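K.L.:
model this:
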Amino acid sequence: MTTPQLPGQPFIAYQDAGLHAEQVPLADLAKQHGTPLFVYSKASMLSALQAYQRGFAGRNALICYAMKANSSLAVLQVFARAGCGFDIVSGGELARALAAGADPAKIIFSGVGKTRAEMQQALQAGIACFNVESTAELEVLNEVALAAGQRANISLRVNPNVDPKTHPYISTGLKGNKFGIAHEEALAAYQRAAALPGLKVAGIDCHIGSQITEEAPYLDAMDRILDLVTAIESAGIAIHHIDFGGGLGINYNGDTPPAADQLWQRLLAKLDTRGFGQRQLMIEPGRSLVGNAGVCLTEVLYLKPGEQKNFCIIDAAMNDLPRPAMYQAYHHIAAVQPRPEAGAEYDVVGPVCESGDWIGRDRSLAVQPGDVLAVFSAGAYCMSMASNYNTRSRPAEVLVDGAQVHVIRARETVAEQFRLESLLP
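P.N.:
Here you go, the predicted structure:
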């Protein structure tokens, strides 16, 4: 039996004819904790982070984990302990980051719809910077900061109109996207920000999208942002830090994004050439730190042959793994304990009452009911986007550290789903 190259290698790989996360057999975890079950490799997360750290060695740089990718407290704790800052997009994420031990002075607040209450919460916490995404937000943040007797550090998220060559739902840097301030309007917006007494211009921000697998969009965006920094500073407004966002892709299905350290060596060479190499830099990786560190374990419930399709029905569903339904996304699926016989072709589907509830289409699998499958690249945008649709309880999560297993989220119960609801009198 050949063992295929897997997205999680070397940390989630076959050993002794069964899949392991680091030193722990996944079959044992499924038996002990049930399915669906999210399993994360701590070593994989830290290895991905170390590639960025190598790329920025010797530079004045802050790596802020984009926690929307996976906001489980223990995952945040891993990155906080490794010295990361955090990129947040809500007051809830701020509370989570602080609960996990984040340094508020390393937190940046992004997002197009910050409320006054969230601004107040972030100012009180003492975050590093607000990434402001509209001129209307500038005015509101100024009012909130003055009412609090503070000045808010801000950078403007500039939309450079660069095509990231990714799925349209996760493209964020084109003119038709809701994010950021148009490149052509940025100088005027900076001039307005500099005139507002409750604001202090700190930097400039750019984020063009997610699951980017080519370096050209980053190079194009960097050129446009550096041109703008030159223009802003020529107008007498100092830019202290440059935030280049995140968005680096991972291997879902033979994807070959550049390695983080190699990508940033090339980007930093451009910065040096243009005379910006000594600026403070910020980046906001998310998926590339956690995506391939996680798998979702799921049990095969039924095999349902059909005239046009064979279906492999599993106990994980679109509420647990929403990316295929939302983005038509591909996740590699493999048997935790492979069978020697030849496989058949199946659509792998969940039990939710929606035709969109599929996890993989046209997959060759040798499986029987009761077998456990691993859905790969499930560390990002799976548990953080999970829901209770069909009154399904969200899965448990475990973090593997060598031979140790930590339950970092207990399996949700139906009673816990009901907790905030009330019957009529």
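
K.L.:
going forward, measure contacts between C-alpha atoms and count neighbours the same way
P.N.:
Noted.

K.L.:
How about the contacts made by the residue nearest to Ile250 when sequence neighbours are not counted?
P.N.:
Counting by CA to CA, 6 or more residues apart in numbering, Ile250 lies nearest to Ser288, which is 5.7 Å off, once chain neighbours are set aside. Going by CA atoms under 8 Å, 6 or more residues apart in numbering, Ser288 touches Ala48, Gly247, Leu248, Gly249, Ile250.

K.L.:
and the spatially most central residue of the chain, how far is that from Leu141?
P.N.:
Ranked by distance to the mean C-alpha position of the chain (CA atoms, centre = their mean), the top residue is Ala69 at 2.4 Å. Per CA to CA, to the nearest Å, Ala69 is found 26 Å from Leu141.

K.L.:
on that earlier part again, so which strand or helix has the residue nearest to Ile250?
P.N.:
Assigning secondary structure by DSSP states H and E places Ser288 in helix 287-290.

K.L.:
Doesn't Pro164 belong to a strand?
P.N.:
No. Pro164 is assigned coil when assessed by DSSP: H, G, I helix; E, B strand; the rest coil, not a strand.

K.L.:
what about it, neighbour count?
P.N.:
Neighbours of Pro164 under the rule other CA atoms under 10 Å: 27.

K.L.:
one more, for comparison:
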Amino acid sequence: MTPQPAAANTDLPRLPGQPFFHYRNQELWVEDVPVSTLARAHGTPLFIYSQGAMLAALRAYQRGLAGRRALICYAVKANSSLAVLQTFVQAGCGLDIVSGGELSRALRAGADPRRIVFSGVGKTRQDMRFALEVGIGCFNVESRQELDVLHEVASTLGKRAPVSLRVNPDVDARTHPYISTGLKGNKFGIAHDQALAAYRYAAGLSGLEVVGIDCHIGSQITEAAPYLDAMDRILDLATAVEAAGIPLKHIDFGGGLGIDYQGETPPSADDLWAQLLRRLDERGFGDKALMIEPGRSLVGNAGLCITEALYLKHGDQKHFLIVDAAMNDLPRPAMYEAYHAIVPVTLQERPTGVFDVVGPVCESGDWLGRDRTLAVATGDWLAVCSAGAYCMSMSSNYNTRGRAAEVLVAGERVQLIRERETVDDQWRLERPLDLKP
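P.N.:
Okay, here's the model as predicted:
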């Protein structure tokens, strides 16, 4: 456990998200901007996003779906910052939402309501009313009782709600159990063997218009086989639904494509869709409109979380590197035991040590990386990689910590897209005690 002398820096740390993140003269850059410049200007913890990386990831989907009637709906939950949403809306995307709040964000970002799909298992009547009033493109309905409530709300407004039933195909996505959504034991969707009856029921409700079929089997999927299995199950059902006299305008295959966190090699979006479209054509559904809902694969490798080394704490069994970012900023390790590469912002020749990288929150689960070999000293900046998805969007104020600032980089241009949250921001909605003990 004793720190060892460092060798010369002949090998650069592996960086997910290259070429948009790279080392130049021993310094980490985002596109054409040094990370140290941003950390100095905006402080830490700091999220930095590469707009070029986002658009490059989107172009892979656009290439794969070229010539098809397809709508790519970015999954807002992955990263809901307004500037991120605007990046994708302005590049031609629709949006996939899971709450009334996300609908408000989508509209604020300039999304056409007709290019918004509303997913999620717990839509409230208020959410439904809001979505119907603005005229969203489709509701992905997840239960028979939801059909009843949506029918009731739509009828009260004198409208017909466009619906697609999310079907649970009972396909193993081979991913972490917390982000698997397509198995019988998951809370999502209508069971495959109950779906035809649910379609017949939905078609008989005057407040609903059946327009599609939907599935989503999980997240961080790194191989094509689960998608192909799910497609076969959904197309079997689509055949039965249309044979029952219920036409389907579109097929929605969800999202879930994984990214490189620790050397994973998921298929590229264009390669994946080449395989899926061949299967779709073979099954006779090549003329159907398509909808997909990628999230992580568009933004995950487009982000870094920059943090400062506060203390080096040496113990008998473990050495700890305590940094100023924490589980409230970047919750994935605490929630999923997820791996994020952690690399220095400035490469320096100094002794290395093996550290658990931990934050200042009063929880043993507050860690960002285990057993990382780092040449680090107090005051250094480190970059937590692959931090564009499910980090800022899942952040919290635990321990009365303010949410981090965010910046977006496009070439040499930099925009602060979220100011650092202050304590005053946090208690703005709170009220002091009036009821005396």
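
K.L.:
one step back: correct me if wrong: the residue nearest to the centre of the first structure contacts Ala378.
P.N.:
No. Ala69 of the first structure is beyond contact range of Ala378, at 10.2 Å (criterion: CA atoms under 8 Å).

K.L.:
give me the element Gly155 of the first structure is part of.
P.N.:
If you look again at residue 155 of the first structure, you'll see it is Ser, not Gly. In this assignment (DSSP H and E), Ser155 of the first structure forms part of strand 152-159.

K.L.:
doesn't Tyr49 of the second structure fall inside a strand?
P.N.:
Yes. Read with three-state DSSP, Tyr49 of the second structure is one of the residues of a strand.

K.L.:
what's the matching residue for it over in the first structure?
P.N.:
Counting by TM-score structural alignment, Tyr49 of the second structure corresponds to Tyr40 in the first structure.

K.L.:
Equivalent analysis for Gln317 of the second structure, please.
P.N.:
Checking TM-score structural alignment: Gln317 of the second structure goes with Gln308.

K.L.:
That match: what secondary structure?
P.N.:
coil.

K.L.:
mind checking what Ser355 of the first structure lines up with in the second structure?
P.N.:
So Ser355 of the first structure corresponds to Ser364, using TM-score structural alignment.

K.L.:
Which stretches in the stretch 101-250 of the first structure count as helices?
P.N.:
Secondary structure of the stretch 101-250 of the first structure (DSSP state H, counting those that start in this stretch): helices located at 116-125, 135-147, 186-195, 216-234.

K.L.:
so how far does the longest one sit from its counterpart in the second structure?
P.N.:
Once the two structures are superposed, the average separation between helix 216-234 of the first structure and the matching residues of the second structure is 0.3 Å (mean CA distance after the TM-score superposition for the first structure).

K.L.:
thinking again about what came up before, okay, now the match of Gln317 of the second structure: neighbour count?
P.N.:
If we define neighbours as other CA under 10 Å, then Gln308 of the first structure has 6 of them.

K.L.:
what does Leu298 of the second structure give?
P.N.:
Leu298 of the second structure is flanked by 28 other residues according to other CA under 10 Å.

K.L.:
circling back: how about CSV for the helices of the stretch 101-250 of the first structure, with mean neighbour count and distance to Pro257 of the first structure added?
P.N.:
As requested, those are exported to CSV (neighbours: other CA atoms under 10 Å; distance: least, CA to CA, whole Å):
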stretch, mean neighbour count, distance to Pro257 of the first structure
helix 116-125, 17, 34
helix 135-147, 17, 34
helix 186-195, 18, 30
helix 216-234, 17, 11
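
K.L.:
okay, those helices in CSV with distance to Ala61 of the first structure next?
P.N.:
Supplementary listing: the helices of the stretch 101-250 of the first structure in CSV, determined by distance: least, CA to CA, whole Å:
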stretch, distance to Ala61 of the first structure
helix 116-125, 22
helix 135-147, 26
helix 186-195, 23
helix 216-234, 16
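
K.L.:
Out of those, which is closest to Thr3 of the first structure?
P.N.:
Thr3 of the first structure lies closest, by CA to CA, to one member of these: helix 216-234, at 33.7 Å.

K.L.:
Quick check: which helices or strands does the closest one pack against?
P.N.:
For helix 216-234 of the first structure, the elements it packs on are helix 186-195, helix 260-273, judged by 3 or more CA pairs under 8 Å, 6 or more residues apart in numbering; DSSP states H and E.
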